[in-house]
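Peer 1: Provided below are the primary sequence and the corresponding predicted coordinates.
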Amino acid sequence: MTGRDGGADLTPISEFEPVVILVRPQLAENIGTTARAMANGGLFHLRLVAPRDGWPQERAWHASSGADRILEAATVYETVDDAVADLQRVFATCPRPRHVIKPVMTARGAAAELRIASHHKIRTGILFGPERAGLDNEDMARADTLVRYPLNPNFMSLNLAQAVLVMAYEWYLTEDITAPRDFMTNETHVATKGELENFMSHLLRELDDTGFLRNEQKRPGMIRNLRHFFTRGEVTEQELRTLHGVISELVRARKAQR
């Protein structure tokens, strides 16, 4: 093959990571975008069963966005039996109900099972069917467990790479420690209670001076409202400095007018 620079540094962490098995894939571009989806989620072992147009195909590399090493390491098999022969557990994605009696899991549940199997050094694989019709009953007969994604029941259509990406994403999340929420402060920090109180003292002092808080009955409630406003969010020290400056400038302008 030509026109490649090696792509990203995509090296499997373990030989016991799940194998993605594309059964009779039809388009080289879909194989390439599948490799890209695998790399996103930390899956690196790719097997191809009877690709319609043979293998390798340059168009797959063009579509992979740098996931070259996954494609270069991909292996080709004539049958599903050959592709799963060395595996100990096999999952099969199944977008539509079939007359099959097997355990059915969501992508999240299957990912958790795959992670446990990986830790126990059990070799696993996930079957994905051809673009047009998906896996047939003979393909699914080779699997221990079916995987169905909980999607909009009125429209559950996914392309091949999307189907792989959902599974790869759930696999990645099983050991991801990213906080579900973060707050970007750049070079400043979330204001301390002391800094907030210092600002409130500055603000209330000037509001008293202007007469804004002159109604003694309403004054406590107005102060509480102001305090709630500035303490309910993550006000930063830099924002407080700006507000201090605003107040000081308003005071300066008022004194100049006098």
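Peer 2: Perfect, I can see it now. Keep in mind that this is a model prediction, so the values were computed, not measured. Numbering: from 1, shown residues only.
Peer 1: When you work out contacts or count neighbours from here on, use the C-alpha atoms and nothing else.
Peer 2: Will do.
Peer 1: Mind jotting down where the helices sit in the stretch 51-200 of the chain?
Peer 2: 58-63, 68-73, 80-84, 107-119, 137-140, 160-173, 193-210 (DSSP state H, counting those that start in this stretch).
Peer 1: out of those helices, nearest to Gly6?
Peer 2: Smallest distance to Gly6 across those (C-alpha to C-alpha): 6.1 Å, for helix 68-73.
Peer 1: Okay, buried residues for that closest one please.
Peer 2: 68-71 (16 or more other C-alpha atoms under 10 Å).
Peer 1: Next: stretch 242-250.
Peer 2: Quick answer for stretch 242-250 (16+ other C-alpha under 10 Å): 244, 247.
Peer 1: Can you give the contact residues for that stretch?
Peer 2: Stretch 242-250 has contacts (C-alpha atoms under 8 Å, 6 or more residues apart in numbering) with 199, 202-203, 206.
Peer 1: dropping in the other structure now:
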Amino acid sequence: MTGRDGGAPLVPQGNTPVVILVRPQLAENVGTAARAMANGGLFHMRLVAPRDGWPQERAWRTASGADRILDAVQVYETVDDAVADLHHVYATCPRPRHVIKPIMTARGGAAELHAATGRGLKVGLMFGPERAGLDTEDMARADGLIRYPLNPAFMSLNLAQAVMIMAYEWWMINDQTDARELMTNETHIATKGELENFMGHLISELDECGFWRSEQKRPGMVRNLRHFFTRGEVTEQELRTLHGVVRELANRRKTSEK
């Protein structure tokens, strides 16, 4: 896909689901849906009977750099036409309907999408109009329904938000990002040797200034200090700062004693 701005293209990675927006009402919502798709590695969009026709310049204004997705949009008159070349289609369903079909969460739906695309099958993910969602005829074309387990007392998403949830779950299936990490920037986590060097500096100065007062309590207080500094991941930069603090306090004490 090439973009209107001539920038580097957003390249689809492998066999990814086609996002099908059925009878979208506002061009701005199509643009923000494309933006949501790109965040989750989804790059194929189809439109079914957009209310105001296509293309609509307003969509590109809200795509925030995902305009290559909009450049490659395919437009169809009916849902049947839009899904004709696909092997499996899943429909998002915001409220209970009188249909008998498998119902999945967004996470479960993403897992099924991955399983199908992993077998080389082409899959689609349908989203309905902003005001009312997909109707029963639309859902009759789907192999399964996807419902988001959100707050039952207030379950209201705009089109882009609904697309973003599925894009996120699709992306997270293969994501290896650590659930938690410490950002150290230019420094590094202090080694035991660096930490022990600081502890020796600190304890020596505390000895010099008579901090302990009670020699009997000294071992326990030293252990408490050691526990404090080993409880988290202290960085080398933080230890250098603490060395400076201890050094300055010691210099001021020695100056006052003269």
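Peer 2: Received the coordinates, thanks. Note that the structure is a prediction, hence the values are computed from the model and not measured.
Peer 1: Report the TM-score for the pair.
Peer 2: Overlay of the two chains. TM-score (TM-score structural alignment, normalised by the length of structure 1): 0.95; 255 aligned residues with a C-alpha RMSD of 1.4 Å.
Peer 1: re the thing from before, would JSON lines of the buried residues of helix 68-73 of structure 1 with distance to Glu249 of structure 1 be doable?
Peer 2: Shown next, in JSON lines, are the buried residues of helix 68-73 of structure 1 (distance: C-alpha to C-alpha, whole Å):
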{"residue": "Asp68", "distance to Glu249 of structure 1": "59"}
{"residue": "Arg69", "distance to Glu249 of structure 1": "61"}
{"residue": "Ile70", "distance to Glu249 of structure 1": "61"}
{"residue": "Leu71", "distance to Glu249 of structure 1": "63"}
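Peer 1: which among these gets closest to Gln57 of structure 1?
Peer 2: Leu71 (9.7 Å).
Peer 1: just checking, that closest one touches Trp61?
Peer 2: Yes. Look at Leu71 of structure 1 against Trp61 with C-alpha atoms under 8 Å: they come within range, at 7.3 Å.
Peer 1: Quickly list what's touching both of these two.
Peer 2: With C-alpha under 8 Å, 6+ apart, Leu71 of structure 1 and Trp61 have common neighbours Gly32.
Peer 1: Alignment lookup: Glu112 of structure 2 to structure 1.
Peer 2: Matched to structure 1 by TM-score structural alignment, Glu112 of structure 2 sits across from Glu113.
Peer 1: what number of residues lie near its match?
Peer 2: 15 (other C-alpha atoms under 10 Å).
Peer 1: Please apply the same query to Tyr172 of structure 1.
Peer 2: Neighbour number of Tyr172 of structure 1 under other C-alpha under 10 Å is 17.
Peer 1: For it, which non-adjacent residue is closest in space?
Peer 2: Ranked by C-alpha to C-alpha, 6 or more residues apart in numbering and with sequence neighbours excluded, the top spatial neighbour of Tyr172 of structure 1 is Gly41, at 5.1 Å.
Peer 1: Can you list the neighbours in contact with stretch 231-238 of structure 2?
Peer 2: 184, 187-191, 194.
Peer 1: Can you select the buried ones from those in ChimeraX?
Peer 2: ChimeraX command restricting the contacts of stretch 231-238 of structure 2 to the buried ones, with burial defined by 16+ other C-alpha under 10 Å:
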select :189,190
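Peer 1: Output the contacts of stretch 231-238 of structure 2 as CSV; include the columns distance to Gly6 of structure 2.
Peer 2: CSV is the format used below for the contacts of stretch 231-238 of structure 2 (distance: C-alpha to C-alpha, whole Å):
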residue, distance to Gly6 of structure 2
Thr184, 37
Thr187, 39
His188, 40
Ile189, 43
Ala190, 46
Thr191, 48
Glu194, 51
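Peer 1: number of nearby residues for the aligned partner of the residue nearest to Tyr172 of structure 1 in structure 2?
Peer 2: Correspondence of Gly41 of structure 1 to structure 2, assessed by TM-score structural alignment: Gly40. Neighbourhood size, Gly40 of structure 2 [other C-alpha under 10 Å]: 18.
Peer 1: didn't Gly40 of structure 2 look like it was pressed against Tyr168?
Peer 2: Yes. In this structure, Gly40 of structure 2 is within contact of Tyr168 by C-alpha under 8 Å, at 5.2 Å.
Peer 1: Nearest to Phe128 of structure 1, out of the helices of the stretch 51-200 of structure 1?
Peer 2: Judging those by C-alpha to C-alpha, what sits closest to Phe128 of structure 1 is helix 160-173, at 7.6 Å.
Peer 1: Next, the angle helix 107-119 makes with that closest one.
Peer 2: On the basis of axes from the mean of the first three to the mean of the last three C-alpha atoms, to 10 degrees, helix 160-173 of structure 1 is oriented at 60 degrees to helix 107-119.
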